[in-house]
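**Student:** Sequence first, then the predicted structure, then my questions.
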Amino acid sequence: MHSNNQAPDPLKSISFLRDHLLPNLLKDDEKDILYWAGKELARSSTFDSFEELTEQMTTIFLGALEQTKSTKHTFLYDWTGPLVSHRLTTQAAPSFSLEAGFLAEGYQQVTGIYTEATYEIDFKQSRVTILLQSDHHVSLNEN
């Protein structure tokens, strides 16, 4: 057995799965599948407040979520942290669809308002900006 004095880096492990294995398996459908997977993950939890949702995002996805702007139906959040920085410095086009889907579904649970999310990557600032858009006219009971 080979002895290695260096502790494993969990950021490298998570990034390897997210940025190498999943894109290879999911191909062109990666962003869509990961978005809906994020929504499904959020459905397996219950959030009584936005604070609980934020705590879960931090715990599950190893990052920090900060609201930077809001209007009546839109909310902008900056997603930062060591894993975000690692993925942005080691990948040309990492996907954050999983986090966006999770946040959209969690926000929808907390508010009861239909919500979807998109994101933009800011490599220079080492952050991802997630845009939540809520539609008060869509009934959640239509499905």
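**Tutor:** Noted; the coordinates are in hand.

**Student:** contacts and neighbour counts: CA atoms only from here.
**Tutor:** Fine.

**Student:** Name the nearest residue to the residue nearest the centre of the chain, sequence neighbours excluded.
**Tutor:** In the chain, the centroid-proximal residue (CA atoms, centre = their mean) is residue 99; its distance is 1.1 Å. Setting aside the residues directly before and after it, residue 99 is nearest to residue 38 in space (CA to CA, 6 or more residues apart in numbering), at 6.1 Å.

**Student:** that older thread, now name the helix or strand holding the residue nearest to the centre of the chain.
**Tutor:** Using DSSP states H and E, residue 99 sits in helix 97-111.

**Student:** I'd assumed residue 100 was in contact with the residue nearest to residue 99.
**Tutor:** Yes. With contact defined as CA atoms under 8 Å, residue 38 reaches residue 100; the gap is 7.1 Å.

**Student:** quick one, which of those two is more surrounded?
**Tutor:** In this view residue 38 and residue 100 are compared by other CA atoms under 10 Å, and residue 100 has more residues nearby, 26 against 22.

**Student:** show me what contacts that one?
**Tutor:** 35, 38, 117, 118, 119, 130 (CA atoms under 8 Å, 6 or more residues apart in numbering).

**Student:** Are we agreed that the last one is in a helix?
**Tutor:** Same thing as residue 130. No. Looking at residue 130 with DSSP: H, G, I helix; E, B strand; the rest coil, it is strand, so not inside a helix.

**Student:** Please compare the first structure with the one that follows:
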Amino acid sequence: MKETDQLAALLPAQTILYAERMSMPYLGYHLLRETLTNALLGESESPILYWLGKEMGRKIRITAETGIIHPFMRLGLGQLDLIESSEQGIAYKLSHSIYQYQSPERLCRTLSLEAGIIAGALESWKQTEIVAQLEIDGSSMIRIIARSKK
């Protein structure tokens, strides 16, 4: 049986194949994330990005806590590492070389998309509502903690 691409529900197969062979500058992507979303969404940027992320994440099929790591890398969202999994929740460390050039306030707003993607993927897998929150400390360590909503 052929395994379905985890990203097939987000993009057409031909687009995925072509895009993964391309080498594109990151500047355009960063411009969209940094400038356009802020200009279009304003003060609602964070909750809208979280909601969109959850919608996207629900379409990424995973079978374990680590199942979301590879799609993150393929989508250029950063290096995601599982740092803790317990009854209380699942914690990931998210890193990307561009984060050091962004203010903590901007990171909190823009990374709501990534937090939402994680929450959505975990929701589909665990079949329960999940909430994810960002924690950013002074050393640019970004933790995303996902818990069942109670």
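**Tutor:** Received it, and whenever you're ready, just let me know what you need. Since this is a predicted model, take the numbers as computed values, not measurements.

**Student:** Out of the contacts of residue 100 of the first structure, who's the most crowded?
**Tutor:** Most neighbours among the contacts of residue 100 of the first structure, by other CA under 10 Å: residue 130, with 27 neighbours.

**Student:** Looking for the alignment partner of it in the second structure.
**Tutor:** Alignment note (TM-score structural alignment): residue 130 of the first structure maps to residue 144 of the second structure.

**Student:** Return the distance of that match relative to residue 132 of the second structure.
**Tutor:** 6 Å (CA to CA, to the nearest Å).

**Student:** swap in residue 148 of the second structure?
**Tutor:** Counting by CA to CA - residue 148 of the second structure and residue 132 of the second structure are separated by 9 Å.

**Student:** Residue 114 of the second structure matches what in the first structure?
**Tutor:** Using TM-score structural alignment, residue 114 of the second structure pairs with residue 99 in the first structure.

**Student:** again, but for residue 95 of the second structure
**Tutor:** Matched by TM-score structural alignment, residue 95 of the second structure corresponds to residue 80 in the first structure.

**Student:** Isn't its match up against residue 126?
**Tutor:** Yes. Between residue 80 of the first structure and residue 126 there is a contact under CA under 8 Å: 7.0 Å.

**Student:** So which bits of the helix holding residue 99 of the first structure are buried?
**Tutor:** Buried residues in helix 97-111 of the first structure, defined by neighbour count with 16 or more other CA atoms under 10 Å: 97-110.

**Student:** just stretch 11-21 of the first structure next, same as before
**Tutor:** 15, 18, 19.

**Student:** Then stretch 39-57 of the first structure?
**Tutor:** Under 16+ other CA under 10 Å, the buried positions of stretch 39-57 of the first structure are 39, 40, 41, 42, 47, 53, 54, 55, 56, 57.

**Student:** Show me what that stretch is in contact with.
**Tutor:** Applying CA under 8 Å, 6+ apart, the contact partners of stretch 39-57 of the first structure are 63-65, 98-99, 101-107, 109-110.

**Student:** what's the burial count for residue 78 of the first structure?
**Tutor:** 22.

**Student:** ditto for residue 32 of the first structure
**Tutor:** Neighbour tally, residue 32 of the first structure, other CA under 10 Å: 14.

**Student:** What's the match for it in the second structure?
**Tutor:** Aligned partner of residue 32 of the first structure by TM-score structural alignment: residue 47.

**Student:** Could you measure from the nearest residue to that match once chain neighbours are set aside over to residue 62 of the second structure?
**Tutor:** Leaving aside its chain neighbours, residue 47 of the second structure sits nearest to residue 112 (7.2 Å; criterion: CA to CA, 6+ apart). Distance, residue 112 of the second structure to residue 62 of the second structure, by CA to CA: 20 Å.
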